[in-house]
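Engineer: What shape does this take:
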Amino acid sequence: MKKMFIHRSLSLLIPAMFLAQVSVKAQNEGLSLKSKDNLNKIELSLAEGGKLFYNVTRKDKTIILDSPLGLTFENNDFTSGLSVVKVSAIEEKREKYELKVANNKVADHVFKSKSVTFKNKQGALMTIDLIAGAEGVAFRYKFTDKEPQKRVVTNEITGFHIEQNAKGWLQPYNKAGDYTPGYEDFYVNVKSGDPITGARNESIGWCMPALFNVNNTKNWVLIAESGADGTFPGCHLLPDSTNGIYSIGFAKKDEKFTLPLPDKEAYPESNLPWTMPWRVIMIGDKAGDILLSTMITDLAPASKIEDTSWIVPGKAAWSWWSHPEDFTPEMYNKFTDVSASFGFRYTLFDAGWEKANKEGKIIDYALSKGVQPLVWGYSAEYFDSQKRKNRFKELESMGVKGVKIDFWCSDRQEVMAALQGVFEDAAKEHLLVNLHGTTIPRGWHRTWPNFVTAEAILGTESYFYEPRFPEKAAEQNTVLPFTRNVAGPADYTPFALTFRKYKRLNTATHELAMAMIYTSGIIHFADSEEVFNSLPDALKNLLKEMPATWDKTEYIIADPGKTIVLSRQKDNLSYIVGINGTNAAEPISIDLKKYGKGFSKFRVISEGKDPLMEFKVETYPLTSNWKYNLAPKGGFIIQFIK
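Structural biologist: Got it, this is the predicted structure:
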């Protein structure tokens, strides 16, 4: 009897198991999406207990291993007990647009998209939008029900599972403190799962964008955010010291700096419907593919400014770096004269400018010289909506063309919403925006083209404050184009030749090349009038003609942390620019005829007798096999000549 009972029990159990397997399989059908070229794929899957996962492949090779999806509200759980209720048809969409500030003026990409709706145990619905394109994949959470009461997200378990021992370039996310978080730390070369090391300040996670070399070094991946519209905090990655799963972390309640923010948990909150930011996974066969990707702006909302003709990228002189304690009208006017003599469109009046303007009318002086003034402001002055609108109207009436707003130091949702207000209200007064002490851009320069640049970068002011900066700067300069600058325009404030507290080790040519390596809608040049005037004529002419944005960019050498060489074109101007991030000389060879079509000669700017302060300028006939020894921590600039 006992054997018969066991046999009958098994006979009942096996069909039940089979039905369960069939049910799981049926639930997972149609949950994948491929790019139009069939190379990149994102696939969702429901596992035991209704837990949701995804993975990403390229050419059928794993890029992101099975990683968790889902989030929890205060009174609703979307991390387990999920079932599929609807899968949309696949749609094809094309994103073609122009950027005011870009590596390549025109972006034109085709994406496949679909949406999958899930139901949880309580019967509530969650939709996940999927996107797949030639440059990578992305997903976002969406809640389409209409509910007037606020919903609060207490946790998001979204993870990015990176293969063991994959190398990455990650920036520590600094804990709230004096001037942090501000995305002003070193990018650290680590392996997936390594603990946080080498941070400038106490840190609680890793920043996005985060760069990894995966698939046995065959592919590069950049993890980032896009489409943050003020209904969600800026997010970072939580540290992981075991298996390489990097989970989403929210801004913290103490990220307040001096802003009037409530003392409460900084969880995301909104009424429904609610569309959350894109989680973006850019994929490239080469690191240069990441550098040139526009996927973050592809996924951002289209421009909300109809007439953008008043938004003109340009260059600016800036007195603070060389004279940080001098706020006299005479000093501001001196740098206005520098802008005028070099044909720079702008001049930046930093902190202290208002007193100088009352004493010396520095704004009127700049306008009389044909130079458009940009002025510094403190974030607290621009946080309140009505005060912000009034201030922008006042500045516009004075003749100001743009604002540099400093010391945000927070990723909280209230700050992200305030930044959207800054862009919109500034646009109404035809004012350009430059953010400092701030979070990273998240595709905003497409939506609001008057947002032309931002700090959120460990730039040249670090020669005042960071003892490790001189040794690490060259390496960092070859990492940032693949990370921070992919997120959006970066105000690095290049060309700082004068020695400050911590002596520069990069060559002068390296520093000059930085102005053409980074992309920034306004290039704020950091040095004194004396340095500008001491330059040889060839360099003065280069500074006069140098664009602040580009029509076309190609990478020639793209090796993060080591070497970067770019071909840059704007109108009838054509250059090749390169820098060395290492302490060893780097031999390179370039077919100049390939990049210099239509030109007969080329001018090379390289290191002079004193590499730290001097330049050498030489002109040659165009050649197909140009060989050059890139100096340790050095650089070069090639100008093609008709």
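Engineer: alpha carbons only for contacts and neighbour counts from here, please
Structural biologist: Will do.
Engineer: In a strand, Val85, correct?
Structural biologist: Yes: counting by DSSP: H, G, I helix; E, B strand; the rest coil, Val85 is found in a strand.
Engineer: Now the second one, please; I'll put the structures next to each other:
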Amino acid sequence: MAMKKLIILFLVTVSVWSINAQELSSPDGDLKMKFSLIENGSPAYQLFFKDKLVIKSSKLGLELVNDKKSLLDDFTIADSEVDSYNQTWKPVWGEVSEITNHYNELAITLQQNETDRIMIVRFRLFNDGLGFRYEFPQQKNLNYFTIKEEHTQFAMTGDHTAFWIPGDYDSQEYDYTESKLSEIRGLFDKALTDNASQEQFSKTGVQTALMMKTDEDLYINLHEAALIDYSLMNLNLDDQKFVFESWLTPDAQGNKGYLQAPCTSPWRTIMVSDKAEDILASPMILNLNEPCKIEDTSWIKPMKYVGVWWEMITGKSSWSYTNDFPAVKLGETDYENATPNGTHGATTEHVKEYIDFAAKHGFDGVLVEGWNEGWEDWFGQSKDYVFDFVSPYPDFDVEEIHEYAKSKGVKMIMHHETSSAVRNYERHLDTAYQFMKKYDYPAVKSGYVGDILPRGEHHYSQWIVNHYQYAVEKAAQYQIMVNAHEAVRPTGICRTYPNLIGNESARGTEFQAFGGSKPNHVTVLPFTRLLGGPMDYTPGIFEMDISKLNPNNNSHVNATIANQLALYVTMYSPLQMAADLPENYNRFPDAFQFIKDVAVDWDDSNYIEAEPGRYITIARKAKGTNDWFVGNVNGVEKRTSEISLDFLEQGKKYKATIYADAKNAHYKTNPQAYSITTKKVTHKSKLKLESAPGGGYAISIIEIK
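Structural biologist: Modelled structure (predicted):
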């Protein structure tokens, strides 16, 4: 449906209540936005939900570098346009088979008096929130310009409870802290944990997506959408006035962005609801991105995979092939005559074992890390030429693995660790993707561990954001799916390029082997990180005591087995890993059955109950079937979950297999205690289940034909 200019004003409430102020309402009327020019011609907005003020008057604009006048004030309204849009579209993969994109729009054209420059602020108001961005049309007095800082404000109405991680230019791999806004400064240092690359900018700086809850039980989420050719936005809090302001990631020179008109900023987003489930269900971030640009998407296929990874993360195996060399140079190091270290995981015979396991249990793919030369000194050396992405170690036979996997009906998943040498990766990208096509690797897991090279750049600056986008678009040319780790957090670009089938970009399961994560971590991530796109969280760990894999690692996975099963539903990803070792799945074959059965692509999703940091229960309908899967993850307090199965089709009967925490289960003291029961259910059925601390439950609901 084409966008239509509104003639009948009652379709969208827009009224000129002063010469410099206008209003916009959401399609259902619950949200209302007010725009105005305040003192000195500064643009500002307010947001209301059900007549309650949610965002107080907040300024808009950009500060420029070495410019006689920034784009902050001295504006008049030159024009305003109102539109409405209502359309459904079908994602290539997703949590639902159709998405409704329904919003009302107000575009304010601002003209700066002194410079005669034009800046448009475009607002889109959905039933679930507000998106707005800056637009700079082609014009005589604004061509090339450099951002010193974007000064977008989000003025809160009080000292809300927030679920936050420290603002950082290089890392999102933090546990979430729950606190009042006024407490962030005092808790900031405690919220920091070590990482391979990190840089904070303020003791009150936090990252988006930022989830908050007010004392009046309103849920507010601040984020961004369509991060293209721009720096990632953090937020800096004035903890006296409770006003957040955008804080962009700088480049090596300290500048925040280089723009050329015509251009736009990413969308700044505010989700608001009195139901936490509405935040989880919101497609607003996706809707603010462009439609799919890949004409033929038939090659983009969700996958469930296993891999040689967890044994390396825990220290049971190594990425490197030999201990002979203190340093290596590709093309010069004599690997053929080196002594194998005996701990290398990516050997031909060992990988065949994983292929056999995948084939036996119906998994689509096998990921192998550490297969290629260069791992002996890959990290922390400011080394530009680290890997060439095509040269295997002597004990990894690419051709033999290819033929063996093909004979078993299993696809191999490539691994490209760049060591954050992004220039080197771009130089080798075509060759690496051609190598993948030759050996039939449909997907690549890329990594960006360590400080970015060129030196001084950050993981989330404009230049590096553009690199990630370049890699995804280049992969699309080769019909390759991308799962990027340590890259910029997703902002819905997977709608435009659905070959971006997964990202890490948050604290994933690997940190359970690096000292552990909070047991309620997975009850926060769907409210924050997952709003912009799926996460390769790598769930499915059954052996929680890491010392049983590596006696030198005393870490503990802070979850129960039932919780790990539930993650396949609550932590949405079309590229989903069963991360544990095959021998641990063989110990618990009845629990492993759920991982084998659960889908990776969905026709429908029902967000049954949710409270950030406490619990989440989601039901999803498997693509092309009448079967449902339910997942519940629980926080630190034992809880009874009561749910209705009214989402099931009336008149149908189903067999429910319930994988639940045992009565004495606990994430720390008894994580492997679970029970499995079956019962017949219909849409009238109700279930009452107990979730242990750090626990949960998973249910497969299969139609009885």
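Engineer: Now for Gln386 of the first structure, how many residues are close by?
Structural biologist: For Gln386 of the first structure, the count of nearby residues is 11 (other C-alpha atoms under 10 Å).
Engineer: next one: Glu466 of the first structure
Structural biologist: For Glu466 of the first structure, using other C-alpha under 10 Å, the count is 14.
Engineer: Surely it and Tyr502 touch.
Structural biologist: Yes: between Glu466 of the first structure and Tyr502 there is a contact under C-alpha atoms under 8 Å: 7.4 Å.
Engineer: Now do the contacts for the aligned partner of Glu95 of the second structure in the first structure.
Structural biologist: With TM-score structural alignment as the criterion, the equivalent of Glu95 of the second structure in the first structure is Asn103. Asn103 of the first structure is in contact with 292, 519, 549-553, counting by C-alpha atoms under 8 Å, 6 or more residues apart in numbering.
Engineer: try 6 Å
Structural biologist: Contacts for Asn103 of the first structure (C-alpha atoms under 6 Å, 6 or more residues apart in numbering) come out as 550, 553.
Engineer: That one should be in a helix, yeah?
Structural biologist: No: counting by three-state DSSP, Asn103 of the first structure is not part of a helix but coil.
Engineer: next SSE after the strand ranked longest in the first structure?
Structural biologist: Secondary structure of the first structure per DSSP state E: the longest strand is strand 136-156. Next along the chain after strand 136-156 of the first structure, taking DSSP states H and E as the criterion, comes strand 159-161.
Engineer: What range does that next one cover in the second structure?
Structural biologist: Going by TM-score structural alignment, strand 159-161 of the first structure sits over residues 153-155 in the second structure.
Engineer: Mean per-residue distance, that stretch versus the first structure.
Structural biologist: With mean C-alpha distance after the TM-score superposition for the first structure, stretch 153-155 of the second structure departs from the first structure by a mean of 0.9 Å once superposed.
Engineer: Tell me which residues are up against that stretch.
Structural biologist: So stretch 153-155 of the second structure is contacted by 55-56, 58-59, 243-245 (C-alpha under 6 Å, 6+ apart).
Engineer: and the aligned residue in the second structure for Asp37 of the first structure, how far is that from Asn86 of the second structure?
Structural biologist: Using TM-score structural alignment to pair residues, one finds that Asp37 of the first structure aligns to Asp28 in the second structure. For Asp28 of the second structure, the distance to Asn86 of the second structure equals 12 Å [C-alpha to C-alpha, to the nearest Å].
Engineer: quick one, which of those two is more surrounded?
Structural biologist: Asn86 (14 against 11).
Engineer: Please pull up the equivalent of that one in the first structure.
Structural biologist: So Asn86 of the second structure corresponds to Arg94, using TM-score structural alignment.
Engineer: Which strand or helix spans that match?
Structural biologist: In this assignment (DSSP H and E), Arg94 of the first structure forms part of strand 91-98.
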